[in-house]
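Chemist: Fold the following and give me the result.
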Amino acid sequence: MATVRFLSRVPASREYLKTRSQALHLSPSNFTQYLTENTLYGVVIDMPMSPTVITTMACFVNGAANLYFSNGADYSGAAQRYPGVVQATRMFVNSAAQFLELAEPAPSFELPMAQTHYVYFLTTGGAYRLAVKATTSNQNPKERVLMQMYQRVMSELRSAQMKDRAANQK
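Modeler: Presented below is the predicted three-dimensional model:
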């Protein structure tokens, strides 16, 4: 089996960097009706998918979940049409606070290198970053649970995307 070699950094378009930055800097004031004692209002995950593609998934406490691709494409608005996306996203964001203890403060929002996912926890007290290895054999049990949770949101988004494509082909 051939080994896929990752560049040190995945190339990213200007449009991707702009939309990713907007997601990472979204104000908690946009979510005051959803915030209770939990100060976590969003989780943004950067995932290298291949040597030339990185995907960012932005999830928020209101159930919104969007995908941004390093080539400048995106998939957004699915939460407005698909309750499964909202349910999975809310469950993920509301449960993600338990992983904050593994994260470190994020003074900057770097893109990950190679086969590492960066999980950014957005809280009213600032942003925190957790680096998660993409291969489960290198993860601790808590990281595995976190990855399973955000993969469920990704699965709902993929399902929504396929439904949208089918509807557009009619």
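
Chemist: drop to CA atoms for contacts and neighbour counts, all remaining ones
Modeler: Will do.

Chemist: In the longest strand that the chain contains, which of the residues would be classed as buried?
Modeler: In the chain, ranked by residue count with DSSP state E as the criterion, the top strand is strand 40-50. By neighbour count with 16 or more other Cα atoms under 10 Å, strand 40-50 contains the buried residues 40-49.

Chemist: Turn the residues you listed into JSON lines, columns for distance to residue 168.
Modeler: Compiled in JSON lines, the buried residues of strand 40-50 are given as follows (distance: Cα to Cα, whole Å):
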{"residue": "40", "distance to residue 168": "36"}
{"residue": "41", "distance to residue 168": "33"}
{"residue": "42", "distance to residue 168": "30"}
{"residue": "43", "distance to residue 168": "30"}
{"residue": "44", "distance to residue 168": "28"}
{"residue": "45", "distance to residue 168": "28"}
{"residue": "46", "distance to residue 168": "28"}
{"residue": "47", "distance to residue 168": "28"}
{"residue": "48", "distance to residue 168": "28"}
{"residue": "49", "distance to residue 168": "26"}
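
Chemist: Please provide the structure for the following sequence as well, for comparison with the first:
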Amino acid sequence: MAPQDRWITRRLYDAQPDARIAQEMLLGIGGVRALRLLYPLVRLHHFNEGHAVFGGLELIAGRMEDGATFEEAWRDARETIVFTTHTPVPAGNEVHSLADLLRLGAGSELVAGELRRIGGDPFNMTAAGLRLARRANAVAQLHGETARRMWAEVE
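Modeler: Got it, this is the predicted structure:
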């Protein structure tokens, strides 16, 4: 990592919104790009909590670069994503300003309307993870019951 980029990883769970978004971009977008280079035949991506959700946006953008429509790309990406939620309280599920995501490039070339459909505005990382995944789970049976009630409105 270049010295000028070390601010991204200096502090885990940084309270500064730009730093959090940059960390999640590194994990999600960077993770998908690294997997494409190292293991081009990866067929399943597991997003463990919302932190890696930008990887799903990267998968969609990649399919769109290959000529797919947004709807086709989203459908195809969903077939490769599973999502685990860990935090059954609203305060523990991150949201980011859609404007900040666009400004920082977290949307992987998707436009505001597409990002809004996936994560809302503000962009809710857990809701996005649920909408991006073909299957979602929780870390325990009781937690799963709580999460299903908490996220019942997410399609």
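
Chemist: Now the TM-score, please.
Modeler: Once superposed, the chains reach a TM-score of 0.30 (TM-score structural alignment, normalised by the length of structure 2), with 86 aligned residues with a Cα RMSD of 5.4 Å.

Chemist: what's the longest strand of structure 1 packed up against?
Modeler: For strand 40-50 of structure 1, the contact count by 3 or more Cα pairs under 8 Å, 6 or more residues apart in numbering; DSSP states H and E identifies strand 53-60, helix 83-95, strand 116-123 as packing neighbours.

Chemist: Show me the strands in structure 1, by range?
Modeler: Using DSSP E, strands in structure 1 cover 40-50, 53-60, 65-69, 74-75, 104-105, 116-123, 126-133.

Chemist: Format the ones you listed as JSON lines; extra columns: distance to residue 16 of structure 1.
Modeler: Output for the strands of structure 1, formatted as JSON lines (distance: least, Cα to Cα, whole Å):
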{"stretch": "strand 40-50", "distance to residue 16 of structure 1": "12"}
{"stretch": "strand 53-60", "distance to residue 16 of structure 1": "9"}
{"stretch": "strand 65-69", "distance to residue 16 of structure 1": "6"}
{"stretch": "strand 74-75", "distance to residue 16 of structure 1": "8"}
{"stretch": "strand 104-105", "distance to residue 16 of structure 1": "23"}
{"stretch": "strand 116-123", "distance to residue 16 of structure 1": "16"}
{"stretch": "strand 126-133", "distance to residue 16 of structure 1": "20"}
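
Chemist: between these, which one is nearest to residue 84 of structure 1?
Modeler: strand 65-69 (11.0 Å; Cα to Cα).

Chemist: mind listing what's buried in the closest one?
Modeler: Going by 16+ other Cα under 10 Å, strand 65-69 of structure 1 has these buried residues: 65-69.

Chemist: Of those, which is the nearest to residue 91 of structure 1?
Modeler: Looking across those and measuring by Cα to Cα, the closest to residue 91 of structure 1 is residue 65, at 11.9 Å.

Chemist: Just confirm the closest one contacts residue 45, I think it does.
Modeler: No: assessed by Cα atoms under 8 Å, residue 65 of structure 1 is found out of contact with residue 45, at 10.9 Å.

Chemist: and which of the buried residues of strand 65-69 of structure 1 is nearest to residue 87 of structure 1?
Modeler: residue 65 (10.5 Å).

Chemist: Name the nearest residue to the closest one, ignoring sequence neighbours.
Modeler: Among residues not flanking residue 65 of structure 1 along the chain, residue 59 sits closest, at 4.4 Å (Cα to Cα, 6 or more residues apart in numbering).
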